[in-house]
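Asks: Dropping the sequence and predicted coords here.
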Amino acid sequence: MWLLVPVLVCLGLVANGIRLRGRLRRLDTVVASGRPVDPAHLFLVAEGVRLPEAARRAASNHARRERLLVLDLVPADLTVERALDVARMVDTRTYRADRSAPGRGAFQAILVHRDLLERAGITHLDGFSPVELVDIATQLKRYAPTATDLAVVPGLRAARDDAAMRVRVQQRAYACTPASLYMPFTPHIATAIGSQVSQQLAYVATALFWFQPFFVCAGRVPLAPRDLIRSPIVRILGIFLLVVHSVRAGREARAAGIPADPHKAARRQRRDETAAWYRARARHVGRLREVTSSECPWCGSRELRSRLRSPDLAMGKPGSFQLDTCGRCGHTFLNPAITPDGQDYYERDWRDGFAAEAAEHARAREAAADRARAELLRPYATPRAWLDVGTGFGHFCNVARHHWPATAFGGLDITDSVDEARARGWVDAAYQGELVQVADRLAGRYDVISMFGYLERARYPSEELDGAVKALAPGGHLLIELPNPSCPAARRLGRYWPGWDVPRRLHFIPVDNLLAALEDRGLRPIVVELGAAQRPGDLTGALGLLIQQLAPKSEPWLDTHRAGPGRRLLRVPLLLASIAPLVLAAVVDSLSRAWLARGSRSNTYRVLARKEG
């Protein structure tokens, strides 16, 4: 069986080489143009990059012809490893059309339309580092999700490259997926293991790795890496070059009186400011809860029983919380509930603030679920105006625009993230607050209202349903998605079921309760979707929460009782030991999805209801 390891490494290197070569071959190459640069086209250029006038004209003509607002300019003379990074980061088949894809490219120079640049708030045009262009490319793709692309520009000359800068670019680009940083080391580790079984196959795998750049970049590929001939030597000396270049970069930074990595320095400062905010409120955490209720907030029954107790497993903020279930109607709720200040405390840095980047990345990965949500309406109505309640940065509206291009989308959220959604153009109208607060003002304006991840976090879900009825036009549709507290995963995984998300989720409404509440308000349910609404990864998520509880990631808001040095030391060996269980959990999650999608076993359900009248 161990003989399979070096065989799989060889096959993996060949398959990956074919994948990367295909991506590079699909890169467009701009053609020379005598037309002057469009006055609306501006160029953001990294330090050390040479962008002659002829290359600017060609890029501008290409952007004008392809109707692009953003064009990442790829130098043909990138180093081999930078060229491979472009292929790894960008699926050139789907990049432009994929509204949720992160902005990526060569990070050397970017053409941007003037209006978009002003909307994004970018004021200067040159002197950028490649690391800064990572953030800019990410932002610009969000502001022009279907008008962003990349192309090879003849005549464009890349900046001098070194291993240290390349690692910093990778760290920034993969900040939300750190495992991607270590994937290139997988063949080395597997080859070392396989060499104990077959040295001949290990030699073949090593040679394939060293000479992979020739297969990927040579021949009919629009790039001509300047170090292709010596790429095997560069790969052999990779670690040594990284150390040398890092030391040199550190010396140059100290001589100039600036941080060696400005991004890390800025993040460290934000981290310190965030930690100071939490320390100032550490003594008052106990005041963030209301009095324990003896009645069910849904039906008023006093037949309550404790379902589970749990700390804040996901974020690690202080406190222990209890979920009670009503014996009459089955409604599960946080008891005692947290106060409005408590909601602000426990939701702070969850979707915004220090964790905004990670939260946006996680939300963008729900694009498949967003597509299913948008398509659920198709057999029943063509929306004229759609209000997404609890929209955050507007990710659902961004995806739904592909399915409903003629629909006007509005976004409502209690945070100011909805203003950013409006600036990006993901929503056409932005409202801040709770639905019940703006329902009268929006009455009859929207013929579709959606609530994804909203009703379970509302303090008074019944009032929010009343607000939806007021805001919805006659004959309009209300689409709601909620976690299913009756699913097998919720029962078997206990407090480690990711769907609980204590204490940010306050109410867990059984599907029958929601249907009855909608009918009482004159809304006729026309679709109840369980199986298709299943969210993947319950077992994998539960294992992740267990790891987070035993050895939490160091965060500025972490409960001091869970932030000891022992747990910090335990985290790395625990993560290494959990690789095999996590892989096994992912396999089980994948194999069990078909079973969970049958009947009422899914961890999530959706209801589409029509307002009569």
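Replies: Perfect, thanks for sending it. Quick caveat, the model's predicted, so the values are computed rather than measured.

Asks: hey, let's count contacts and neighbours off CA atoms from now on
Replies: Will do.

Asks: mind checking how far Ala563 is from Trp350?
Replies: For Ala563, the distance to Trp350 (Cα to Cα, to the nearest Å) stands at 19 Å.

Asks: Any buried residues in whichever strand or helix holds Leu479, and which?
Replies: Element membership of Leu479, judged by DSSP states H and E, is strand 472-483. Within strand 472-483, the residues scored as buried using 16 or more other Cα atoms under 10 Å are 472-474, 476-483.

Asks: what two of these are the furthest from one another?
Replies: Pro474 and Pro483 (27.6 Å; Cα to Cα).

Asks: so the residue sitting nearest the centre point of the chain, which of the three states?
Replies: Centroid check for the chain by Cα atoms, centre = their mean gives His361 as the closest residue, at 1.4 Å. Counting by DSSP: H, G, I helix; E, B strand; the rest coil, the backbone at His361 sits in helix.

Asks: Pro525 too?
Replies: Classification of Pro525 by three-state DSSP places it in strand.

Asks: tell me the contacts of the closest residue to it other than its chain neighbours?
Replies: In space, and not counting its chain neighbours, Pro525 is closest to Ala609: 3.9 Å by Cα to Cα, 6 or more residues apart in numbering. By Cα atoms under 8 Å, 6 or more residues apart in numbering, Ala609 lies in contact with 477-479, 518, 523-527.

Asks: distance between the helix or strand encompassing Ala609 and the chain's centre?
Replies: Assessed by DSSP H and E, Ala609 sits inside strand 604-611. Relative to its chain's centre, strand 604-611 lies at 26 Å (Cα atoms, centre = their mean, to the nearest Å).

Asks: and what of stretch 506-521?
Replies: When C-alpha coordinates are averaged (Cα atoms, centre = their mean), stretch 506-521 and its chain have centres 30 Å apart.

Asks: Quick check: buried residues in it?
Replies: 506-511, 514-515, 517-518.

Asks: Use this one as the comparison:
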Amino acid sequence: MTTRAEKAETAEKIAALRPLYQKDLATGTERFFAPRRTACPWCASDRLRERVRTTDLIQHKPGTFVIDRCRTCGHHFQNPHLTDEGLEFYYRDCYDGLGAETAQSIFGAPSSLKRHRAVARSLQPFASPERWLDVGTGYGYFPQMAGEVFPDTVFEGLDQGEGVEIAVREGRIERALRGSFTELAPSLAGVYDVVSMHHYLEHTPDPRAQLVAAHTVLRANGLLHIEVPDPESAYAGLLGRWWLPWFQPQHLHMMPARNLRQALEECGFTVVATERSAAHRPVDLCVALLFLLSRLMPRGDAPWHPRPASTAARIGREVMRKAALPAVTTAYGLDLLLSPLVRRIGFSNAYQLLARRN
């Protein structure tokens, strides 16, 4: 329960940030986008079709985002994609700053930690690593749980946000690498036995370059473990723009498993395992309902809005939030109840690939 003092502190932070955000938005959002692509960035086909058009359903920052699907190879990508300036704007205050507390509460939730531990255990038959690099580690919760499964392994984390430095301060990883993986990779050549990328590739402007970087930093016969959303999930079609893994504007590329397998082989890997069932996170119906309700509610306060939310809007939002709680709880219960079935019939919202460096 948020205290009155905590609410006042948040309001002060928002008020301090509002002039900066309003300056960024004074000329609109056009400069945050590159020119629209006319060909698929994966296979160069010009057979493109719009799959999703949506707004920012996470932070509700201004802008409209489109995901196109290539009808030749099935690759999904944001089109037009965000520029570096756009990425900075839309990531700001999502995982750190104003969003740090929420991000840590989600990533460090007991259900998330349990899942991390299960993923690490699934890798035990394949590896006894000395050094492990978790790319896109965030606040380091996966290495923390994997360390319980592999107690003799040195875990390091790489990310561009401040979370990776918090992770090393709080003892979840032993070394923090902050920056771009593709830029840091040459200085880390042949250092690691395992590299993990969990819900990371879809955030990157060039996923193939990330695979090359992983090949560079791995030792001979080292393992690369990847988990990414599956754009071919049946839930994607059923829920449309309300499907969580579209996650606009942050997800730039979403690869069908066959495309990623081929890219790994071209980069010098052999895929040794594919997993869909265990990769599924049973939240699709619950989050879709939350997105819809958030769209219907009066907006909350945020520095990218030109004015603070009115008292009536704040009261209305709180009343609607409490009234919706039983429906959201029911939707989550349904997600859990249906999970064993949807994992088997094409509804899994993600997949995992385990590849060995040749």
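Replies: Sure, I can see it. As the structure is a prediction and not an experimental result, all values here were calculated from the model.

Asks: Next, the TM-score between them, please.
Replies: Once superposed, the chains reach a TM-score of 0.94 (TM-score structural alignment, normalised by the length of structure 2), with 355 aligned residues with a Cα RMSD of 2.0 Å.

Asks: Once aligned, what mean separation remains between the strand holding Ala609 of structure 1 and structure 2?
Replies: In the superposition with structure 2, the aligned residues lie an average of 0.7 Å away from strand 604-611 of structure 1, counting by mean Cα distance after the TM-score superposition for structure 1.

Asks: which residues of structure 2 does that strand align to?
Replies: Strand 604-611 of structure 1 corresponds to residues 350-357 of structure 2 when matched by TM-score structural alignment.

Asks: before we move on, what about stretch 204-211 of structure 1?
Replies: So stretch 204-211 of structure 1 sits over no part of structure 2, by TM-score structural alignment.

Asks: which residue in structure 2 lines up with Thr540 of structure 1?
Replies: By TM-score structural alignment, Thr540 of structure 1 lines up with Cys286.

Asks: Run a quick neighbour tally on its match.
Replies: 21 (other Cα atoms under 10 Å).

Asks: What is the burial count for whichever residue in structure 1 pairs up with Ala15 of structure 2?
Replies: Matched by TM-score structural alignment, Ala15 of structure 2 corresponds to Asp272 in structure 1. Neighbourhood size, Asp272 of structure 1 [other Cα under 10 Å]: 12.

Asks: Settle this for me: Asp272 of structure 1 is touching Pro556, isn't it.
Replies: Yes: with contact defined as Cα atoms under 8 Å, Asp272 of structure 1 counts as touching Pro556 (7.4 Å).

Asks: Please list the members of the buried residues of stretch 506-521 of structure 1 that lie in strands.
Replies: 507-508 (DSSP state E).

Asks: ok, which stretches of the stretch 451-600 of structure 1 are helices?
Replies: For the stretch 451-600 of structure 1, applying DSSP state H, counting those that start in this stretch gives helices covering 461-471, 488-493, 511-520, 538-550, 565-577, 579-596.

Asks: helices and strands around the first one, which ones?
Replies: The contact analysis (3 or more Cα pairs under 8 Å, 6 or more residues apart in numbering; DSSP states H and E) places helix 461-471 of structure 1 against helix 435-442.

Asks: Structure 2: matching residues for the helix it packs on?
Replies: Helix 435-442 of structure 1 corresponds to residues 181-188 in structure 2, going by TM-score structural alignment.

Asks: swap in stretch 308-321 of structure 1?
Replies: Per TM-score structural alignment, the counterpart of stretch 308-321 of structure 1 in structure 2 is residues 52-65.

Asks: Would you mark the buried spots in the helix or strand encompassing Ala11 of structure 2?
Replies: Assigning secondary structure by DSSP H and E places Ala11 of structure 2 in helix 4-25. Neighbour counts over helix 4-25 of structure 2 (16+ other Cα under 10 Å) mark 11, 14-15, 18, 21-22, 25 as buried.

Asks: which two in the residues you listed are spaced the farthest apart?
Replies: Across those, the longest distance by Cα to Cα is 20.1 Å; it joins Ala11 and Leu25.

Asks: From Ser196 of structure 2, how far off is the counterpart of the residue nearest to the centre of structure 1 in structure 2?
Replies: His361 of structure 1 maps onto Ser105 in structure 2 when the alignment is built from TM-score structural alignment. As for Ser105 of structure 2, its distance to Ser196 of structure 2 is 22 Å (criterion: Cα to Cα).

Asks: re earlier: closest to Arg251 of structure 1 out of the helices of the stretch 451-600 of structure 1?
Replies: The closest of the helices of the stretch 451-600 of structure 1 to Arg251 of structure 1 is helix 565-577. By Cα to Cα, the value is 30.3 Å.

Asks: Show me which positions of the closest one end up buried.
Replies: Buried-residue list, helix 565-577 of structure 1, by 16+ other Cα under 10 Å: 567, 571.

Asks: State which helix of structure 1 is the longest.
Replies: helix 4-25 (DSSP state H).

Asks: helices or strands up against the helix or strand following that helix?
Replies: Where DSSP H and E defines the elements, the next helix or strand beyond helix 4-25 of structure 1 is strand 28-29. If you count contacts as 3+ Cα pairs under 8 Å, 6+ apart, strand 28-29 of structure 1 packs onto strand 148-153.

Asks: So which bit of structure 2 is the strand it packs on matched to?
Replies: Strand 148-153 of structure 1 maps onto no residues of structure 2, going by TM-score structural alignment.

Asks: So what angle separates the directions of that strand and helix 4-25?
Replies: Comparing the axes of strand 148-153 of structure 1 and helix 4-25 via axes from the mean of the first three to the mean of the last three Cα atoms, to 10 degrees yields an angle of 80 degrees.

Asks: follow-up on the earlier one: dump the helices of the stretch 451-600 of structure 1 to TSV, plus distance to Ala109 of structure 1.
Replies: As requested, these are exported to TSV (distance: least, Cα to Cα, whole Å):
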stretch	distance to Ala109 of structure 1
helix 461-471	46
helix 488-493	48
helix 511-520	52
helix 538-550	39
helix 565-577	38
helix 579-596	38
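
Asks: His203 of structure 2 -> structure 1?
Replies: By TM-score structural alignment, His203 of structure 2 lines up with Arg457.

Asks: now do Gly268 of structure 2
Replies: Counting by TM-score structural alignment, the partner of Gly268 of structure 2 is Gly522.

Asks: Run through the residues that contact its match.
Replies: For Gly522 of structure 1, the contacting residues are 611-612, by Cα under 8 Å, 6+ apart.
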